[in-house]
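In: Structural data only, the sequence is not supplied:
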């Protein structure tokens, strides 16, 4: 909370205080809730004039909890990363290869499960896995956690040290292990240490037509292998017509809320940067929705040198980041239809 207050008080792009108070009251009245999102989404900044076009927490809940937008049989595939990986591989969609997984202290590899009780046995398991798969690194992520939580990269040459750090977590949680995506060279130029993903929001209208509402792209920084905004990364809008990055970055308030024109590590300028295989990524989203026809899904897509790769899908999208990146989702022509249907 102190960090958020500090960001607000020191924000040079802040509107005059009286104007902020007036707008916060209007937001409170229109949205019928305390104006936390008015401040949390930086609607107090001078460049934001359409602040009532941004979603309130109540409106977000109406969408994410709507039985018209989400069905259990589809949401259950999306939320369980093991089910998702197996299902997508089975249907021939491009996802990182599933190497193994563990359910608590039972570890599975090549259809065989073994009990692992301590970090010594864990080291033996992963050493065998690295040697057999002939891999130098493996990406591990929690089957159920979100927002970059429970995600880490394990390397063969530093395995012992990393298991000292992550071993207890692995032994008491459920995780999957996947092949590391080889990121496209043009994306690596911006930031090479994380898989920097595009987030697409798909929507199936009442007639069954699949739409892509918007897209934004996330980037890690400072050596982090996680690009997620909830882990401190940066994100910015994508121009859907041109397939390029657009404008400056956004960052969650608790991490500083920084707006940057270039990546802080590589100094590559974001605006108008061409995204490789963007059209192919859009086509992949529409194909994936056929296999998981939940009506609103947030898709995370990586770009490899060979094309787009599906990292995961989310039925419980918070809509905080896409709402900010889009500049107020309620101004989207399809969102009026969505909100009318969920109410």
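Out: Okay, I see it. Computed from a predicted model, the values in this text were never measured in an experiment.

In: Please count neighbours and contacts with C-alpha atoms only from this point.
Out: OK.

In: All the strands of this structure, residue numbers only.
Out: Listed in chain order, the strands of the chain (DSSP state E) span 98-103, 106-109, 112-115, 137-142, 151-155, 174-179, 198-204, 210-219, 234-239, 244-250, 296-304, 307-314.

In: Comparison target, given below:
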């Protein structure tokens, strides 16, 4: 059964593969290691079956530089998919998959105005609150979008409720929300996008909340902060809220950075504001619906407080592991 499942996974990886990025990573790896493309691809295929990792995991986790014992430690795409099915069953995860559902269910943790396309068409108070918000900007989204795709930031002054409804319908957006002005201190790192904290939580066997990691996602000339969009991520000390390692890219051809590549702000040692409050509210929101046991929470920190953006049932194992430069399968094994 395992071989059958991993064959299914491998076919899925091939179907979803970004072949341009694959070619780029393959050429880089061959040049770096001196190995042929044939040998790298053969090792990659073997790894997908043996270690339950994806094709791109092989490159991003730098398996081409690791021995068997080191490879075994990493959480790959297949393992994470199976973990998510156990911790966030399909019949409970819709409140995390759909951003509109998330905002309704977790409204006590969300403080910026938001509305549905239907609200805009009906010209109700929720739509007015978004269109008249004090930042002068709003974010248009597909409520089922992931990785920062299907997101657009526009000026409120450019639209009426009628024209906004028409534009959103034409683009496939079904929700709008106020632009969130991040904390002045965080804005110093990068002002091009909202730089969010990703907190990883798992409900343990006694019903408590385990914090298993924290990362700061930082935009690099981008209006989103996702690794997949070419931005960087930094490890954060859970005890202090300070960045304690360099910023990393998911692009293996790029070097780690100790300073932001555009603003030159030093990353290591940077103190995230209101850290005690981040910890407190993360534990509270994780317990609000404990039927979803393992969640990656995206958190905006503003001058006025903490604002939750979304919860991810299929949180990124790359964002979790790459910034700390080690595989952490042993942590998740405790919850299986």
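Out: Okay, I see it. Computed from a prediction, not measured in an experiment: that's the story for all the values here.

In: now what about the TM-score between them?
Out: TM-score for the superposed chains, counting by TM-score structural alignment, normalised by the length of structure 2: 0.79, backed by 312 aligned residues with a Cα RMSD of 3.5 Å.

In: re the thing from before, quick one: closest of the strands of structure 1 to residue 287 of structure 1.
Out: strand 210-219 (9.5 Å; Cα to Cα).

In: Give me the mean distance between the closest one and structure 2.
Out: In the superposition with structure 2, the aligned residues lie an average of 0.8 Å away from strand 210-219 of structure 1, counting by mean Cα distance after the TM-score superposition for structure 1.

In: Now tell me what touches that strand from outside.
Out: Under the criterion Cα atoms under 8 Å, 6 or more residues apart in numbering, residues 191, 194-205, 227-229, 233-240, 245, 282, 286, 289, 322, 325-326, 332, 334 lie in contact with strand 210-219 of structure 1.

In: Looking at structure 2, name the residue matched to residue 185 of structure 1.
Out: When the two structures are superposed using TM-score structural alignment, residue 185 of structure 1 falls opposite residue 184 in structure 2.

In: In contact with that match, which residues?
Out: 302, 303.

In: With residue 300 of structure 2 as the reference, measure out to it.
Out: Using Cα to Cα, to the nearest Å, one obtains 12 Å as the distance from residue 184 of structure 2 to residue 300 of structure 2.

In: With residue 258 of structure 2 instead?
Out: Going from residue 258 of structure 2 to residue 300 of structure 2 by Cα to Cα gives 22 Å.

In: between these two, who's got more neighbours?
Out: Neighbours were tallied for residue 258 of structure 2 and for residue 300 using other Cα atoms under 10 Å; the higher tally belongs to residue 300 (23 against 17).

In: Hmm, residue 281 and the more buried one touching each other?
Out: No - contact status for residue 300 of structure 2 versus residue 281: not in contact, 12.0 Å apart, counting by Cα atoms under 8 Å.

In: What number of residues are in the vicinity of residue 148 of structure 1?
Out: What residue 148 of structure 1 shows, counting by other Cα under 10 Å, is a neighbour count of 17.

In: Tell me if I'm right that it and residue 233 touch.
Out: No - with contacts counted by Cα under 8 Å, residue 148 of structure 1 stays clear of residue 233, the gap being 10.3 Å.

In: Touching both of the two, which residues are there?
Out: The contact sets of residue 148 of structure 1 and residue 233 overlap at 226, 227 (Cα under 8 Å, 6+ apart).

In: Aligned to residue 296 of structure 1, what sits in structure 2?
Out: Following TM-score structural alignment, the counterpart assigned to residue 296 of structure 1 within structure 2 is residue 294.

In: Roughly how far does that match sit from residue 280 of structure 2?
Out: With distances defined as Cα to Cα, the gap from residue 294 of structure 2 to residue 280 of structure 2 amounts to 17 Å.

In: out of the two, which sits in the busier spot?
Out: Looking at residue 294 of structure 2 and residue 280 with other Cα under 10 Å, you find the greater number of neighbours at residue 294, namely 29 against 10.

In: I'm done for today, thanks for sticking with me.
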